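# Fold the following.
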Amino acid sequence: MADTSVTSYKVWDVPVRLFHWINFLSVLTLIAFGLVIYNGGALGLSNEGKALMKTLHVWAGYVFAVNLAIRLVWAFMGNAHARWSAILPGGRGYGAALRAYIRGDGTAWLGHNPLGRLAVTAMLLALIGQAVTGLVLAGTDIYYPPFGGMIAEWIAADGVDPSSLVPYGPKELLDAAAYQDMRAFRKPYIEVHEWLFFTLLGLITLHIAAVVMAEIRHGGTLVSAMFTGRKHYDRTPEDKAEGALAPSFDLGAS
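The predicted structure is shown next:
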């Protein structure tokens, strides 16, 4: 009779799991507010309504950005599966592992599988881009930190206290030429922010589909592992080294 015993492995540490769920909730909230702002004209939002939606969007963005920053730092400090070496694709043996995984060799992985590393890297880049452009837009739209003070000083009319500027406030408080320059400065940031918004929607959809497919194909309790931190396999995972959790191929090699 075949051995059907299942082994439980500790994989995701607490900071990684907290990041995942805080990121999930904050991104979901940002998508909801973002869609309302994006369709504000069709929804008939007043200027006060737009300002409120943008304010809520920015506060959710702060949670998102701080959470992301903590995760990026934790990639230098966490367990083996939380670190950059287990996230970024590349290194000696990676190409072969990727091809084998795509062919469906049945290999189990504790951390991100070779294909998953590509997806996670793409998602992290998109999230970083959203955080950076969002912080700039928080300053240009509603004069919020970290750049809002500088933006307000830039566009305030002579003799006007920059701290008195409010979103959709009286135009008499603004220097018309400086305001137009600011809008031109803002334009590429809003375009990138919008494109990344739709890119993230696509990546999130692919992520969910990939998790479902990997769960069916390999098992390992991927979803529950983000709650418990543990995966369960009836075979030895590829990235389970004796006495340590480490990739089986050298990601640090040239």
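# drop to CA atoms for contacts and neighbour counts, all remaining ones
Noted.
# Show the end-to-end separation of stretch 75-92, please.
This stretch, stretch 75-92, spans 21 Å end to end (CA to CA, to the nearest Å).
# Just the buried positions in it, please.
For stretch 75-92, burial by neighbour count (16 or more other CA atoms under 10 Å) applies to 75, 78-90.
# Could you pull out the strands in the chain for me?
Taking DSSP state E to define them, one finds strands in the chain at 7-10, 230-233, 240-241, 244-245.
# Following up with a second sequence; could you model it the same way so I can compare the two?
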Amino acid sequence: MTERLLDAGDRAGARSPEAAPGRTRVWDPVVRLFHWTLVLGVVANLTVFRELKSVHRYVGYVIVAAIAIRLVWGLVGPRHARFSDFVAGPRRLAGYLVAMARGREPRYVGHNPAGGLMMVALIGLSLSCGVTGWMMGLDAFWGAPWLEAIHETAANTIMVLAILHVLAALVESWRHRENLVMSMVTGWKRAASGTDVDHASPPR
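Coordinates of the predicted model:
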């Protein structure tokens, strides 16, 4: 199944104007579909569906299902989809944040360490919202104020982090001269060169 998805993505990419010399496919169809499902689902549930309880609930189920698929894909998917590619340890994360504060952070072909941390945080908070939302519908937890507080806190935190994520993507797009939003639509990015970091590249 994995090979079929990747082959389909390769065939689509071969016909795309993005598939040009100096470009490389980074985000596969599963990663892109998950990203936009999470974006649209979270935005919808935090705005137009916030008070429409029945719709809000089912959108939450879709988000949780998408997260479950993404967690599995993070273990068996292609290289840039795997958690091992972008979940950084404390030392690498600290080094990147220091470099970023100095305006000297390297360009990553996949997720940079800060982006990886943001992704893990958003997945965790979204999963927390989904689980607590489901629990709030059970008789055993009906009307439990602590559960509602966790759900609301997680939702509000997602909103704040999502805004920071968008701002960071815009800043990084400007700094590295690359449209990161469009890359999550097409799957293609500029290939690694110079000081760019790509874990598939030999050490420089």
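# ok, back up a step: among the buried residues of stretch 75-92 of structure 1, which ones are in helices?
Applying DSSP state H to those, no entry is found in helices.
# In structure 1, which residues correspond to the longest helix along structure 2?
When structure 2 is parsed with DSSP H, its longest helix is helix 145-175. Using TM-score structural alignment, helix 145-175 of structure 2 corresponds to residues 187-217 of structure 1.
# again with stretch 122-133 of structure 2
Per TM-score structural alignment, the counterpart of stretch 122-133 of structure 2 in structure 1 is residues 123-134.
# contacts for that stretch?
Applying CA atoms under 8 Å, 6 or more residues apart in numbering, the contact partners of stretch 123-134 of structure 1 are 58, 61, 64-65, 68, 189-190, 192-193, 196-197, 199-200, 203.
# Just name the closest of the residues you listed to Gly104 of structure 1, please.
Leu203 (21.8 Å; CA to CA).
# number of nearby residues for the closest one?
Here the number of neighbours of Leu203 of structure 1 (other CA atoms under 10 Å) works out to 18.
# Now do the closest residue to it other than its chain neighbours against Leu68 of structure 1, distance only.
Leaving aside its sequence neighbours, Leu203 of structure 1 sits nearest to Met123 (CA to CA, 6 or more residues apart in numbering; 6.6 Å). Applying CA to CA, the value for Met123 of structure 1 to Leu68 of structure 1 is 11 Å.
# Same question for Thr228 of structure 1.
Distance from Thr228 of structure 1 to Leu68 of structure 1, by CA to CA: 21 Å.
# which one of these two has more residues nearby?
Between Thr228 of structure 1 and Leu68, counting by other CA under 10 Å, Leu68 is the more crowded of the two (20 against 15).
# What's the match for Ala82 of structure 1 in structure 2?
Match for Ala82 of structure 1 (TM-score structural alignment): Ala81.
# Does that match touch Val72 like I think?
No: counting by CA atoms under 8 Å, Ala81 of structure 2 stays clear of Val72, with 10.2 Å between them.
# Turn the contacts of stretch 123-134 of structure 1 into a markdown table, including distance to Leu110 of structure 1.
Output for the contacts of stretch 123-134 of structure 1, formatted as a markdown table (distance: CA to CA, whole Å):
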| residue | distance to Leu110 of structure 1 |
| --- | --- |
| Val58 | 36 |
| Gly61 | 31 |
| Phe64 | 26 |
| Ala65 | 27 |
| Leu68 | 22 |
| Tyr189 | 38 |
| Ile190 | 38 |
| Val192 | 34 |
| His193 | 33 |
| Leu196 | 29 |
| Phe197 | 30 |
| Thr199 | 27 |
| Leu200 | 25 |
| Leu203 | 22 |
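# List buried members of the residues you listed by neighbour count.
Among the contacts of stretch 123-134 of structure 1, the ones that count as buried by 16+ other CA under 10 Å are 58, 61, 64-65, 68, 189-190, 193, 196-197, 199-200, 203.
# before we move on, the earlier item: count the residues that sit near the residue nearest to Leu203 of structure 1.
By other CA under 10 Å, 19 other residues sit near Met123 of structure 1.
# cool, the one 3 residues further on as well?
Number of residues near Ala126 of structure 1 (other CA under 10 Å) recorded here: 18.
# For Trp195 of structure 1, see how far away it is.
Separation of Ala126 of structure 1 from Trp195 of structure 1 (CA to CA): 10 Å.
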